[in-house]
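>>> For reference, the sequence and a predicted model appear below.
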Amino acid sequence: MAEGADPERDPRWDAVRAAARHRVPTPPGLVERVLRAVARGRRTAVEVPGEAGGLRVAEGVVDRLARTIAADRAPFGVRISAVAVEGGVVQVLVSVRFGLIADAAAEALRREIAAGLSRHLGIAAVVNVHVVDVHPG
């Protein structure tokens, strides 16, 4: 497809339209878990061990840091839809531009967020990135 061309006129877009007519199941319980994490106000904390003792970081802080890293480091064509932390696991929902390899884009973002959280907090965070939509560009 030529640069600047309307992706919706690309004949490959017909495959996306056909796929859009079929419901793709969201992983069981994902939306509910994300919404519950948002609603409860992130009352739990993530334990960060240190040489001089442990540190408790509120999940809201981890969530905000993960959002910032995701926004700054998302590959071109990846839009962040939602970020939530539940039980110390960062869940990220994204939309990818038509034509991108969704799995590769999600994995690249997952690595960036995990590395950023490790740099800032000193812990190996579990990060899951879920592609939930495709956008034309």
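Arrived safely, thanks for sending. Residues are numbered from 1 along each chain as shown.
>>> okay, CA-based contacts and neighbour counts for the rest of this
Will do.
>>> got the residue ranges for the strands in this protein?
45-48, 55-58, 78-86, 89-97, 126-135 (DSSP state E).
>>> take the one below as the second:
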Amino acid sequence: MTEPQDPERDPRWDAVRAAARRRVPTPPGLVERVLRAVARGRRTAVEVPGEEGSLRVAEAVVGRLAHTIAADRAPDGVRVSAVAVEDDVVQVLVSVRFGITADEAAEALRREITTELSRQLGVATTVNVHVVDVHPG
């Protein structure tokens, strides 16, 4: 039986190390968005209509539910780093194991979260999954 190779010894890992050394500029508008989020406090993210009226679900609740779903349904080799609700959109940050096709794993997780949130909340919710890191295993 062949012993598995340490991914950090793989020469392709040098590209990941080089990218990690580069300084990443703060995205335009990030500070303003964070300040807006803090100022608005616990805003309603979803309004679920019902026979007896509507139910308002706070952003924090939608975020926590989405985080639980993401952690439970993440494909093998995908780690959930953070989940937040921003402007009524669920944003999920993940890292993927080296060697996994990042966009396929992110899309699979996005579909799982979207489907389960819709099932549990009864309304469609927009979900974005962003691959922000690569881990060795």
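Nice, thanks for sending it over. Bear in mind that the values here come from a model prediction, so they are computed numbers and not experimental data.
>>> Superposing both, give me the TM-score.
Overlay of the two chains. TM-score (TM-score structural alignment, normalised by the length of structure 1): 0.82; 135 aligned residues with a C-alpha RMSD of 2.6 Å.
>>> And the strands of structure 1: which comes nearest A106 of structure 1?
Comparing the strands of structure 1 against A106 of structure 1 with C-alpha to C-alpha, the closest turns out to be strand 126-135 (5.7 Å).
>>> Give me the neighbour count for V38 of structure 1.
Residues within reach of V38 of structure 1, counting by other C-alpha atoms under 10 Å, total 16.
>>> could you measure the nearest residue to it once chain neighbours are set aside against R17 of structure 1, distance?
Leaving aside its chain neighbours, V38 of structure 1 sits nearest to A84 (6.8 Å; criterion: C-alpha to C-alpha, 6 or more residues apart in numbering). Look at A84 of structure 1 and R17 of structure 1: by C-alpha to C-alpha, to the nearest Å, they are 29 Å apart.
>>> what does A70 of structure 1 give?
Taken as C-alpha to C-alpha, the span from A70 of structure 1 to R17 of structure 1 is 28 Å.
>>> Compare neighbour counts for these two and give me the winner.
More crowded of A70 of structure 1 and R17, by other C-alpha under 10 Å: A70, with 23 against 11.
>>> Isn't I69 of structure 2 up against T115?
No: counting by C-alpha atoms under 8 Å, T115 is not a contact partner of I69 of structure 2; they are 10.0 Å apart.
>>> Could you tell me which residues touch both of these two?
Common neighbours of I69 of structure 2 and T115, using C-alpha atoms under 8 Å, 6 or more residues apart in numbering, do not exist here.
>>> Enumerate every residue touching the residue nearest to the spatial centre of structure 2.
Centroid-nearest residue in structure 2: V92, 1.3 Å away (criterion: C-alpha atoms, centre = their mean). Contact partners of V92 of structure 2, counting by C-alpha under 8 Å, 6+ apart, are 67, 80-84, 127-130.
>>> cool, and V34 of structure 1?
So V34 of structure 1 contacts 83-86, 91 (C-alpha under 8 Å, 6+ apart).
>>> Many thanks, have a good one.
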